[in-house]
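A.B. asks: 3D, please:
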Amino acid sequence: MNKLNTRLYAVLCAALLATSAHAEKADRDKPVNLEADTVTLDDIKKISVYQGNVVLSQGTLMLRADRVQVTQNADGLDKVSAIGRPVAFRQKTDSGDEFIEGFANRIEYDGVTSQLELIGQARLRRGSDELHGAQISYNANTGFYKVVGQPNAQTPSGRVRAVIRPKPRTSEQPAAKP
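C.D. replies: Got it, this is the predicted structure:
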C-alpha cells in the first residue's frame, strides 16, 4: 500500500509540474550562445565540445556545466550533452514570471524529439514544488514526465521524492472545509 501511495504521489507531482512547466516557446527562435574556457570543433561531423565553466544561453534559458557537447544537423541544433557536478539550468515558463530549474550530474537534450533527460542526482524545481530522483525524463512535445529512483539504494534517499506546496489562496477563494 505504501509503495502505491508513493507512486501516486510522484505521478500527481509530475502532473502538477507538467501543466505549467512548459518552457518559454519564444526561446526556440533565439540564437544559442556558448562560452567556455576551451572549444574543439569538428566541422565535418558537426560536433563541438566546450569545456571549462561552460555557459549556454538561449533566450531565457541558462545552462551551466563543466563540459557540453553539441551536435548539429541540417536544421541546426540536434543534441546537447552536458556534464557537471552538477549541471544546472534555469528557464522561464510560458505561464508568467515563473521559472523552472533543473540540476543533475548529466543532462541530455534531443532537439529533434524535444526529449530532456536529467541523469544522476536529478532535481527539478518549479516555484516551490520539487521533484528528486536518480533520473528525470521530460518530453516537451507531449508534456510527459517520468521520475525514476534508485531501486537498489540502501537508504531512503534512493527513492523518488516530490514536494508539492499549497498555492496561496486569493481573497476570493474560501478555505477548504474539513
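
A.B. asks: contacts, neighbours, all on C-alpha from now
C.D. replies: Fine.

A.B. asks: elements contacting the longest strand seen in the chain?
C.D. replies: Identified as the longest strand of the chain according to DSSP state E is strand 76-92. Counting contacts by 3 or more CA pairs under 8 Å, 6 or more residues apart in numbering; DSSP states H and E, strand 76-92 is packed against strand 61-73, strand 99-110.

A.B. asks: by how many degrees do it and strand 61-73 diverge?
C.D. replies: 170 degrees (axes from the mean of the first three to the mean of the last three CA atoms, to 10 degrees).

A.B. asks: list the buried residues in strand 76-92.
C.D. replies: Within strand 76-92, the residues that qualify as buried are 78-84, 86-92, counting by 16 or more other CA atoms under 10 Å.

A.B. asks: one step back: of the helices and strands packed on strand 76-92, which approaches residue 159 most closely?
C.D. replies: For residue 159, the closest of the helices and strands packed on strand 76-92 is strand 99-110, at 15.6 Å, according to CA to CA.

A.B. asks: residues contacting the helix or strand following that closest one, please?
C.D. replies: Using DSSP states H and E, the helix or strand that directly follows strand 99-110 along the chain is strand 115-126. For strand 115-126, the surrounding residues in contact (CA atoms under 8 Å, 6 or more residues apart in numbering) are 17, 21, 98-110, 130-140.

A.B. asks: next, the angle from strand 115-126 to strand 99-110.
C.D. replies: Angle between the axes of strand 115-126 and strand 99-110 is 170 degrees (criterion: the same axes, to 10 degrees).

A.B. asks: what about residue 57, distance to residue 65?
C.D. replies: From residue 57 across to residue 65, the span is 12 Å (CA to CA, to the nearest Å).

A.B. asks: off-centre distance for stretch 98-105?
C.D. replies: 5 Å (CA atoms, centre = their mean, to the nearest Å).

A.B. asks: please give the structure of this sequence too, so both can be compared:
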Amino acid sequence: MIRPPFTPLLTLGIIALLLGSAPTLALEGDASAPIEVEANRLDLDDRAGTAVYTGDVDIRQGSMQLTGDRVEIRRNDQGLLTLATATGDRAYIEQKPAPDEPMVRGWGRTIVYHVAERRIELIDRAELHQGGDTFDGGYLEYFLDRRVVQARADAEGVEGRQRVRMTLEPEQQDGQ
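C.D. replies: The predicted model follows:
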C-alpha cells in the first residue's frame, strides 16, 4: 500500500490538536510534550477527515491519556479536530488539570471528547473520579473548563438503567 509522504505528519497533527487543544485546563507543558501513540492498526482517510486506531490504543501527551480498543478522531474541513471517540470494555481518559490538583480520571464503554466545547461524555458503565469525589452511572457528562458533572441513570442506545451514584469527600479544614 502506497501512502502519501504527509500522512504521518497529518496523523500526528490531528493527535496534537486532540491532546494539545486544552492548554488552559492541562498542565502548561502538556501542549508541547511529545505525543506517543500505540495501536495495532491505523486507518487514515484524509478526505473524510478521520483517523481510526484499533487494537489496544494508547495515546499520551504530557498528563493526558486516552485509551480504548478503538479510537476514532474526526476533523472538520479546516483540518481542526472536532471529535475523538474511544470505545472498548473500559475506555479511559485522564488529565491533570493543574500542578496542585489531582488527576481527573474517567471510564466508560464509550468516551466522546467534544473538542470545541471542551466536554467529555462517558457512556455505559460510566465512572468519573475528580479529586476524592466519584460519580457512576449510565451516562456522565463532564465540562472541563467549568468542572461541572451531569449524570443520568440511562444513556441512549444502552440497555438497562445504571443508577447514578456519588461519593463526595468533605472539604478538609486547616488544622485537622
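
A.B. asks: will you turn the helices and strands packed on strand 76-92 of the first structure into a markdown table that also has mean neighbour count and distance to residue 11 of the first structure?
C.D. replies: Shown next, in a markdown table, are these (neighbours: other CA atoms under 10 Å; distance: least, CA to CA, whole Å):
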| stretch | mean neighbour count | distance to residue 11 of the first structure |
| --- | --- | --- |
| strand 61-73 | 20 | 26 |
| strand 99-110 | 22 | 18 |
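
A.B. asks: coming back round to it: out of the buried residues of strand 76-92 of the first structure, which comes closest to residue 149 of the first structure?
C.D. replies: Of the buried residues of strand 76-92 of the first structure, the one sitting nearest to residue 149 of the first structure (CA to CA) turns out to be residue 86, at 17.6 Å.

A.B. asks: chain neighbours aside, what residue packs nearest to the closest one?
C.D. replies: residue 105 (4.8 Å; CA to CA, 6 or more residues apart in numbering).

A.B. asks: for the equivalent of that neighbour over in the second structure, give its distance to residue 124 of the second structure.
C.D. replies: Counting by TM-score structural alignment, residue 105 of the first structure lines up with residue 109 in the second structure. With distances taken as CA to CA, residue 109 of the second structure is found 5 Å from residue 124 of the second structure.

A.B. asks: ok so, going back, residue 43 of the first structure: which of the helices and strands packed on strand 76-92 of the first structure is closest?
C.D. replies: With distances scored as CA to CA, the stretch of those nearest to residue 43 of the first structure is strand 61-73 (9.8 Å).

A.B. asks: can you tell me the centre-most residue of the second structure?
C.D. replies: residue 93 (4.4 Å; CA atoms, centre = their mean).

A.B. asks: show me the contacts for that one.
C.D. replies: 64, 65, 66, 67, 105, 106, 107, 111 are the contacts of residue 93 of the second structure under CA under 8 Å, 6+ apart.

A.B. asks: map the fourth one across to the first structure for me.
C.D. replies: Looking back up the chat, that one is residue 67 of the second structure. Using TM-score structural alignment, the equivalent of residue 67 of the second structure in the first structure is residue 64.

A.B. asks: what about the closest residue to that match other than its chain neighbours, how many residues nearby?
C.D. replies: In this structure, residue 64 of the first structure finds its nearest non-sequential neighbour in residue 55, 4.7 Å apart by CA to CA, 6+ apart. Residue 55 of the first structure has 21 neighbours, counted by other CA atoms under 10 Å.

A.B. asks: cool, residue 164 of the first structure as well?
C.D. replies: Counted with other CA under 10 Å, residue 164 of the first structure comes out at 18.

A.B. asks: and it, what pairs with it in the second structure?
C.D. replies: In the second structure, residue 164 of the first structure lands on residue 168 (TM-score structural alignment).

A.B. asks: likewise for residue 53 of the first structure?
C.D. replies: When the second structure is aligned by TM-score structural alignment, the residue opposite residue 53 of the first structure is residue 56.

A.B. asks: residue contacts, its match?
C.D. replies: Applying CA under 8 Å, 6+ apart to residue 56 of the second structure gives the contacts 38, 39, 40, 67, 68, 69, 70.

A.B. asks: for the helix or strand that contains it, buried residues please.
C.D. replies: Using DSSP H and E, the element containing residue 56 of the second structure is strand 50-61. For strand 50-61 of the second structure, a neighbour-count test (16+ other CA under 10 Å) marks 50, 51, 52, 53, 54, 56, 57, 58, 59, 60, 61 as buried.
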